[in-house]
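sequence and predicted structure are below.
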Amino acid sequence: MTPPALQLDDVLSAEQLTGTGEFILAHQSEDGAIPWFRGGQLDPWDHIEAAMGLTTLGHHEAALAAYAWSARTQAADGSWPMEQRDGVVTEAASDTNQCAYIATGIWHYHLVTGSTQVLRRYWPTIDRAIAFVLRQQRPGGELAWAVSADRRPDDYGLRTGSASALHSITCALEIASVLGESRPGWERAAGRLRDALVERPECFSDRSRYSMDWYYPVLGGALRGLEAGSALADRWAEFVWPGYGVRCVNDHPWVTAAESSELVMALDAIGETSSAITILSDIQRMRDETTGGYWTGYVVDDSAIWPEEQTTWTAASVVLAVDAVTGTTGGSGIFRDYALIEEREADDAAS
């Protein structure tokens, strides 16, 4: 049976999204790596995000090539460098959130394709990555946001990074369950991380001007239900610019396609589909119909695209957001259906 084509009525056609897939493919290197754009930087998180976009659009072999690249280039300690260009490391520090994201990507591939073989193939990579990330957990439960080039963990955590890593750890636990692997230490660490995100904001460096710090605890699954709805409502007017999208920071008139798409997925995760689709519609001004890609951002006061770059991960975030609100593929619930809080509430009810 041919799977249904991804599309969103009155917003993006199947043909347009096919073009977006071709845009991402055009920037993938022969070795499977997916930089921001040809000749641009590559980081391990955005590389995986782009691969997830390819998976969603049916480019499964290209996505597998991206994951194979990740496995080949993983360091012995389970990490990847924060930035490289054309295979040359330009920033040797390692971001914990970026290193964890391989688990989200592989779990997403399994959800879309049903392949458990892929879970088995990449389990050693995921196991090493999550072990590396959790070695950086601090006493308060938060994750040190990065490990320096000489392998010293930073002495502070970031709310966005920790929330994203929480979701990746949740996905890794799902993979472990399918494969019959037991990781109770991961479960305990994830619980401590979730508690830090919800109950101990003082554990994190203040980045409250950034919209990601606002919506990522919902996107990453630390918050759900009324608590999540209240958190998004509290700062909605601060970050959402009606007709344009979501600001990157609250003190600049710059909306970005990726942050907007991530908020779409956070809204979908709590059932606010109508608001999610409105935001998806608003950001189509950043689409380039010639390439099928998306400009990174738009400065509303100047009516100007900025910066003048189209990135693979921005395009992929739009694809993932469309899938989330339409439920087209088996991976559409990657953020909606895998939240640690739901598991914890089930455990509480049973006890």
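Nice, I can see it. Just so it is clear, the model here is predicted, and its values are computed rather than measured.

okay, CA-based contacts and neighbour counts for the rest of this
Fine.

what ranges do the strands span in the chain?
Using DSSP state E, the strands of the chain run over 83-85, 88-91, 94-95, 146-147, 240-241, 245-247, 254-256, 297-299, 304-305.

so which residues make contact with the third one?
With CA atoms under 8 Å, 6 or more residues apart in numbering as the test, strand 94-95 has contacts from S79, W80, P81, M82, W145, A146, V147, S148, A149.

I'd say E22 and E289 touch.
No - at 11.9 Å, E22 and E289 do not qualify as touching, with contact defined as CA atoms under 8 Å.

so those two - more neighbours on which side?
Comparing E22 with E289 by other CA atoms under 10 Å, the one with more neighbours is E22, at 17 against 12.

residues contacting that one?
Here E22 is in contact with G292 (CA under 8 Å, 6+ apart).

what's the spacing between it and W69?
E22 is 20 Å from W69, where distance means CA to CA, to the nearest Å.

gap between the two ends of stretch 296-303?
Using CA to CA, one end of stretch 296-303 lies 14 Å from the other.

A further structure is provided below for comparison with the first:
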Amino acid sequence: MTTPRRTEHLVLPGVLTAEEAAATVRGILAVQRPDGAIPWFRGHHLDPWDHTEAAMALDAAGEHEAAERAYEWLARHQNEDGSWYAAYADGDFEDVTDRGRETNFCAYIAVGVWHHYLATGDDVFLDRMWPAVFAAVEFVLRLQQPGGQIGWKREDDGRAVEDALLTGSSSVHHALRCALAIAEQREEPQPDWELAVGALRHAIRLHPERFLDKDHYSMDWYYPVLGGALTGAEAKSRIEEGWDRFVVPGLGVRCVVPNPWVTGGESAELALALWAVGESDRALEILQSIQHLRDPKSGLYWTGYVFEDRAVWPEELTTWTAGSLLLAVAALGGDEATCAVFGGERLPAGLDPDCCAPTR
């Protein structure tokens, strides 16, 4: 295995040394299949969202060719309606294990493609991926509800699941803004998308009743911030409201309250959200707190830890956990593409609807 190309900005005190960062990148590369697919780990499934997150981490480390192969895998295996299935066994596109088509999974290609473009400046790549991004966004917006929220998924039989998840819709909000950035770069305005992202942000900010009640999941706490729907004082207020419920000092972030289980992916994503609202010191503390999940042999990270039992669970080293950590470190380290994508200030905002004065 060759040495990863760019890891100097992935060095962070108490989190990663240069050697550890390189080992983590090599760990993801070792899981990637020759056709570009990045499953959770070899023998487990691939889902399009986590596949994209791992590809973004490779771009943050300068592994642009490997990341491009990951996006080309998506473009080759996109369904006719613009979607992807929720799970492919070991990344084998012919072995679908979950034929649901989840909206946030499908939208996330826009985040990855925009991140890759910012990292490489490759206009040819952007042109080549535009049809896949466009089709994916159109698939997702066909499930947008009158209140702005995004229906969760479409079943294999074609039935639309209209119930909306706050985490998923917040991720879609981020993806739509990246899709608009791609459209602007290509000088192909998408006014319907601008209206859609504004309506979605309005729902996330002001209408919690339009989403399924999952507030015992930490992702529902921080994702409106990470996805850019809440900013400034609103974002900081939300972080403070949930801090004591979800953060376990010295161990990381609970996945679900009240379970005594911290998870690496949620912890790293919270660190990204903290960085985005200017809380870099707390972001660093969170990343430092989950180094007990690192496997020194592979450079990857265990999914989670049951602290009452002092046990790693489940016993799996996932590419997306490592990917989320690398992206958080890259943001704290000032990686330009990662900062632009997750900072949000340079992403198009869309058009807010003229209704419902803010009440927070």
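Looks like it arrived, so ask away. Just so you know, these numbers come straight off a predicted model, no measurement behind them.

could you report the TM-score for this superposition?
Scored by TM-score structural alignment, normalised by the length of structure 1, the superposition of the two chains gives a TM-score of 0.95; 345 aligned residues with a CA RMSD of 1.7 Å.

can you redo the contacts of strand 94-95 of structure 1 as CSV with neighbour count and distance to A131 of structure 1?
What follows is the contacts of strand 94-95 of structure 1, written out as CSV (neighbours: other CA atoms under 10 Å; distance: CA to CA, whole Å):
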residue, neighbour count, distance to A131 of structure 1
S79, 25, 10
W80, 26, 13
P81, 23, 16
M82, 24, 17
W145, 26, 15
A146, 25, 14
V147, 22, 14
S148, 15, 17
A149, 13, 18
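
for those residues, which one is nearest W241 of structure 1?
Set against W241 of structure 1, the nearest of those by CA to CA is W145 (29.2 Å).

now do the contacts for that closest one.
D95, T96, N97, P153, D154, Y156, G157, L158, G161, S162.

so which of these is the most crowded?
The most crowded member of those, judged by other CA under 10 Å, is T96 (31 neighbours).

trace it over to structure 2, please.
Aligned by TM-score structural alignment, T96 of structure 1 pairs with T103 of structure 2.

again with Q136 of structure 1
Q136 of structure 1 maps onto L143 in structure 2, by TM-score structural alignment.

where's that match relative to V225 of structure 2, distance?
23 Å.

neighbour-wise, which of these two wins?
V225 (26 against 21).

surely the more buried one and G232 touch.
No - using CA under 8 Å, V225 of structure 2 is not in contact with G232; the gap is 9.3 Å.

nearest the geometric middle of structure 1, what residue?
By CA atoms, centre = their mean, structure 1 has its centre lying nearest to E49, at 6.1 Å.

find the nearest non-adjacent residue to the aligned partner of W114 of structure 2 in structure 1, please.
Applying TM-score structural alignment, one finds that W114 of structure 2 aligns to W107 in structure 1. Leaving out its chain neighbours, the residue that sits closest to W107 of structure 1 by CA to CA, 6 or more residues apart in numbering is C171, at 6.1 Å.

how far away is the spatially closest residue to P44 of structure 1 that is not a sequence neighbour from Q117 of structure 1?
Closest residue to P44 of structure 1 apart from its sequence neighbours, by CA to CA, 6+ apart: Q98 at 5.5 Å. Distance of Q98 of structure 1 to Q117 of structure 1, given as CA to CA: 24 Å.

more neighbours: these two, which one.
A direct count of neighbours by other CA under 10 Å for Q98 of structure 1 and Q117 places Q98 higher, at 26 against 11.

tell me the contacts of that one?
Q98 of structure 1 touches D43, P44, W45, M82, A165, counting by CA under 8 Å, 6+ apart.

is it true that W107 of structure 1 touches V118?
No - when contacts are counted by CA under 8 Å, W107 of structure 1 is not listed as touching V118 (9.0 Å).

so those two - more neighbours on which side?
Between W107 of structure 1 and V118, counted using other CA under 10 Å, the more crowded position is W107 (25 against 16).

in structure 2, which of the contacts of Q98 of structure 1 still touch?
Retained in structure 2 by both residues aligned by TM-score structural alignment, their matches' CA atoms under 8 Å are the following of the contacts of Q98 of structure 1: D43, P44, W45, M82.

distance check, the counterpart of the third one in structure 2 against R282 of structure 2.
The one in question is W45 of structure 1. When structure 2 is aligned by TM-score structural alignment, W45 of structure 1 is paired with W49. From W49 of structure 2 across to R282 of structure 2, the span is 26 Å (CA to CA).

please say which of the two ends up with more neighbours.
Between W49 of structure 2 and R282, counted using other CA under 10 Å, the more crowded position is W49 (23 against 14).

for that one, give me its contacts.
Counting by CA under 8 Å, 6+ apart, W49 of structure 2 touches N104, F105, C106, Y108, I109.

also A65 of structure 1?
Neighbouring residues of A65 of structure 1 by CA under 8 Å, 6+ apart: D31, G32, A33.
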